[in-house]
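S.K.: got a predicted structure plus its sequence, pasted below:
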Amino acid sequence: MPVSHAVVPTTSGSRYINRLCKHWQHKLNVAHDEHQGRVEFDTGVCRLRAEPDALHLSLEAVDAEAREHLEHVVAVHLVRMASREDVDVAWRRDDA
């Protein structure tokens, strides 16, 4: 499975996990608490983990095309949720 990771510098990681997971829970299988989240899309899974100074994102997708699409979806939604903060989502792909 193609995998991607991103580390987003922010002190609001827990808040973003909460907002993203609540947004997606109406349509997708979602589990989350204050420090971590898991969102199951049709074509992959996104894991989110908050640390004091960063939000860690990890994606596993069924194929490279799905990974690219999920990277875009997660990044766009995170930027929207973080409207008061300039966040930069730079994905690093693990192609093993």
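M.R.: Received it, and whenever you're ready, just let me know what you need. Residues are numbered from 1 along each chain as shown.

S.K.: C-alpha from now on. contacts and neighbour counts both.
M.R.: Will do.

S.K.: state the distance from Met1 to His32.
M.R.: Per Cα to Cα, to the nearest Å, Met1 is found 23 Å from His32.

S.K.: A further structure is provided below for comparison with the first:
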Amino acid sequence: MSPDSPRADGRVATDRAARYLTQLCGHLNAIQHRHEARHSSAGLPQIRTVTLSGNAALLEFDRGTCRLEANDDALILSADATDADSLQQIKTALTHRLETIGAREGLRLTW
């Protein structure tokens, strides 16, 4: 992405950040490998690669990226995209997935 690309930073307060990072990456990796037709037909950002290394991850979409880092009290996200609409779609998709995964704990992702 260029320095002028739309960008958003997010945070999920939780003492289980590493667990949620692993779950999110596993879920997105499964979607990537299944090539779900409903995602491409809906115009949603497509997952290209999911790279998890320790307490950090890089999600590469067809129209942007998101870096994630798990620390002791939060999961930190930094997303950028080719345009504002793509950024909003990436944010919406990640918010939905994380809040679904963490529903029992009441997780909330704040951008």
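M.R.: Perfect, I can see it now. For clarity, every value in this text was computed on a predicted model and none was experimentally measured.

S.K.: the more surrounded of Met1 and His32 of the first structure?
M.R.: Neighbour count, other Cα atoms under 10 Å: between Met1 of the first structure and His32, His32 has more, with 19 against 13.

S.K.: what do we get in the second structure for the more buried one?
M.R.: Taking TM-score structural alignment, the alignment pairs His32 of the first structure with Leu52 from the second structure.

S.K.: what's near enough to touch its match?
M.R.: Applying Cα atoms under 8 Å, 6 or more residues apart in numbering to Leu52 of the second structure gives the contacts 22, 25, 58.

S.K.: change it to 10 Å
M.R.: With contact taken as Cα atoms under 10 Å, 6 or more residues apart in numbering, Leu52 of the second structure is in contact with 21-22, 25-26, 58-59, 67-69.

S.K.: buried only: go through the residues you listed for me.
M.R.: Burial by neighbour count, 16 or more other Cα atoms under 10 Å: within the contacts of Leu52 of the second structure this picks out 21-22, 25, 58-59, 67-69.

S.K.: now the most centrally placed residue in the second structure, what's its secondary structure?
M.R.: The residue lying closest to the centre of the second structure (Cα atoms, centre = their mean) is Leu94, at 4.2 Å. Under DSSP: H, G, I helix; E, B strand; the rest coil, Leu94 of the second structure falls in the helix class.
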